[in-house]
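**Student:** after the sequence you'll find the predicted model.
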Amino acid sequence: MSLDVTATKPHERLAEALAPEMEAVNLMIRDRMSSEHAPRIPEVTAHLIEAGGKRLRPMLTLAAAKLCGYEGPYHIHLATTVEFIHTATLLHDDVVDESDQRRGRPTANLLWDNQSSVLVGDYLFSRSFQIMVETGSIRVLGILADASATIAEGEVLQLTAARDLTTTEDTYLKVIRGKTAALFSAATQVGAVISGADESVEKALYDYGDALGIAFQMVDDLLDYGGTEAIGKNIGDDFRERKLSLPLIKAVAKSDADEMAFWTRTIAKGKQVEGDLEAALDIMRKHGALDDTRDEALQWAAKAKACLAEVPAHDIRDMLSDIADYVVARIS
């Protein structure tokens, strides 16, 4: 198969290599997000799913299955399941975070209401379990059920850690391993499991997804303080929402008494005024918090690539390695 020469970014090359499978996933998404009795469900779902996301997580499932030589139909079901779980978490996250922008567009809770976002998210979670059951694999069901629980656990841990200036980097890693990396690792692992891959290959693909997801979230947290509006989110949202993401945790750990008073006012007590975001950035730069976060994200991306050494040589394996580089490309 000849790849599109215009597809220059790694995720675009992977999408091109998986084009027939992704089309099948998109067809299943449109079919399974329908509702005979509640037209708001496909309206809300379509607003988010069709907003131009890269579909990275379902592509990881398809890539893992193809890499492992799978020739059956159920990788389509699993990729659809992964996308539905992801979409459900986004709908719920935007309500929890009171967000008004997602992927550069108004959030569903802003266009409709919080109730619709929560209930449609619940519908998609339920739909995802209906679809994964169709594979007939108890192992796959267990992996994705565990991932769904871990995602929710990570979100709750983040909620309890928010605004707590004693939050450690270990706690942060538990949060992002739960809320983000769990679905990446499940996406790659189920692709291997449905293919009947060797245990060593399955573990390598799980570890790849875990490391990739951690790097992905660290980059996202870093871009909140150093990106542009073009990334589809408001710069400084994490600061305004008083989230203890890695750049802030690192800065707090090195802050002097005056700086701690600033963090106590702005994060612990939430009393923020004009210019506080710029002051926060100054403290982060002073203590190298942004550079240190960048270095850690690069280390996790390198770890993801190293995990692929256990996977058989394949064009798809090379593309997955490039995806790890791409995830951190915006900060490297």
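**Tutor:** Alright, I've got the coordinates. Numbering: from 1, shown residues only.
**Student:** CA only for contacts and neighbour counts going forward, please
**Tutor:** Will do.
**Student:** please settle this for me: is Val273 part of a strand?
**Tutor:** No - Val273: not assigned to a strand; according to DSSP: H, G, I helix; E, B strand; the rest coil it is coil.
**Student:** which residues touch it?
**Tutor:** By Cα atoms under 8 Å, 6 or more residues apart in numbering, the contact set of Val273 is empty.
**Student:** from Arg103, how far off is it?
**Tutor:** Shown here: Val273 relative to Arg103, a distance of 27 Å by Cα to Cα, to the nearest Å.
**Student:** what's the answer for Thr87, then?
**Tutor:** With the distance defined as Cα to Cα, Thr87 ends up 12 Å from Arg103.
**Student:** more crowded one of those two?
**Tutor:** The residue with the greater number of neighbours, taking Thr87 and Arg103 and applying other Cα atoms under 10 Å, is Thr87; the counts read 19 against 14.
**Student:** got another, please set it beside the one above:
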Amino acid sequence: MSATIHRLDSGPQPSLDPMVALVAGDLNLVNAVILGRMQSDIPLIPELAGHLIAGGGKRMRPMLTLASARLIGYTGNRHHRLAAAVEFIHTATLLHDDVVDGSDLRRGRRTANIIWGNPASILVGDFLFSRAFELMVDDGSQKVLKILSNTSAIIAEGEVNQLTAARRIDLAEDRYLDIIGAKTAALFAAACRIAAVVAERPESEENALDAYGRNLGIAFQLVDDAIDYVSDAGTMGKDTGDDFREGKMTLPVILAYARGSSDERAFWKDAIEGRRSSDTDLAQAVGLIRDARAIDDTLARARHYGRRAIDSIAGFPAGNAKEAMVEAVEFAISRAY
């Protein structure tokens, strides 16, 4: 176990392949549920939903449900529909987010709102949310319904919190962590936790899986926010500097602003408030972030949350499931290198 943890700092490049191999059979069943439930007599709905669902995503969240079930030895099949519900919630939020952000690219492809327009994207997102809740009701567990419905509300709160924090140069790191904890980490946590619920495992195991998913989700988002300033569209699947142009105060900017000279802080204020958004301005922003070592420190925080995720499942038995879940954390962080 300790040798695996050390890969957060050095060692061979980690991969999501062990988790993919672990859950491959289950994921085929989940994909069948997704395909069946996104159908509609209105052709635009499966066309638009299929564009995003088939768009090259790793199915990270439903895979976490399936891997968590493997970790605790669950042998039923309820988790297949619930993993599909998790993916529908995620996909619906992506459709809505792309409208809010005015995004052009998602995973390297044109976003649904660019192809079909904002109204269609919002309405199909609503359809997918409804399908998710149908799947929860079909499962019949009040506890699962409470966890996933509460998570959906938390995600929405996180997105509204981020919206109201946009172009606010005074955004504190604590509020930023609250935002990503809600809009990203909450669904990671719920995806893992519901496996313990359907398996009727003790609350201590529910909490351990929740903590694993939550800390992984925070690490995942921290890395995403760092990558936005160091990658190209081919790596990230979106345009470099999208966060910069949208005035998002992510951790690299928060750190660079806090450490900047008065002139640098004036630049950041103009940039975040929308007065500096050219390619030249972006290049200057990247340089300031680099000089402030803000990417290094953002990734150091990601590694901290990654270690917390790994520590959360330390009490579960050793085996392929545990190793795959540890390596998934390693993979989430290694994307930045």
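**Tutor:** Nice, I can see it. Owing to the predicted nature of the structure, the values given are computational and were not obtained by experimental measurement.
**Student:** so after superposing, what's the score?
**Tutor:** The TM-score (TM-score structural alignment, normalised by the length of the first structure) is 0.95; 324 aligned residues with a Cα RMSD of 1.3 Å.
**Student:** quick check: closest non-adjacent residue to the residue most central in space within the second structure.
**Tutor:** Centroid-nearest residue in the second structure, with Cα atoms, centre = their mean: Thr184, separated by 4.6 Å. With sequence-adjacent residues excluded and distances taken as Cα to Cα, 6 or more residues apart in numbering, Thr184 of the second structure is closest to Gly217, at 5.9 Å.
**Student:** just give me the match in the first structure for the one you found.
**Tutor:** Taking TM-score structural alignment, the alignment pairs Gly217 of the second structure with Gly213 from the first structure.
**Student:** in which helix or strand does that match reside?
**Tutor:** Secondary-structure assignment from DSSP states H and E places Gly213 of the first structure in helix 199-226.
**Student:** mean per-residue distance, that helix versus the second structure.
**Tutor:** Here the mean offset of helix 199-226 of the first structure against the second structure after fitting is 0.5 Å, by mean Cα distance after the TM-score superposition for the first structure.
**Student:** and that helix, which residues are buried?
**Tutor:** 201-225 (16 or more other Cα atoms under 10 Å).
**Student:** distance-wise, check the corresponding residue of the first structure for the residue nearest to the centre of the second structure relative to Asp221 of the first structure.
**Tutor:** Structural correspondence for Thr184 of the second structure with respect to the first structure (TM-score structural alignment): Thr180. Distance from Thr180 of the first structure to Asp221 of the first structure, counting by Cα to Cα: 12 Å.
**Student:** sec struct for the aligned residue in the first structure for Val160 of the second structure, please.
**Tutor:** With the correspondence set by TM-score structural alignment, Val160 of the second structure lines up against Val156 in the first structure. Reduced to three states with three-state DSSP, the structure at Val156 of the first structure is helix.
**Student:** for Val156 of the first structure, list the residues it contacts.
**Tutor:** With Cα under 8 Å, 6+ apart as the criterion, no residue contacts Val156 of the first structure.
**Student:** show me the strands in the stretch 1-150 of the second structure, by range?
**Tutor:** With strands called from DSSP state E, counting those that start in this stretch, the stretch 1-150 of the second structure shows them at 105-106, 109-110.
**Student:** could you dump the ones you listed to TSV with distance to Leu44 of the second structure and mean neighbour count?
**Tutor:** Written out in TSV, the entries for the strands of the stretch 1-150 of the second structure read as follows (distance: least, Cα to Cα, whole Å; neighbours: other Cα atoms under 10 Å):
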stretch	distance to Leu44 of the second structure	mean neighbour count
strand 105-106	19	20
strand 109-110	16	16
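**Student:** redo those as TSV? Include distance to Ser312 of the second structure.
**Tutor:** Output for the strands of the stretch 1-150 of the second structure, formatted as TSV (distance: least, Cα to Cα, whole Å):
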stretch	distance to Ser312 of the second structure
strand 105-106	31
strand 109-110	35
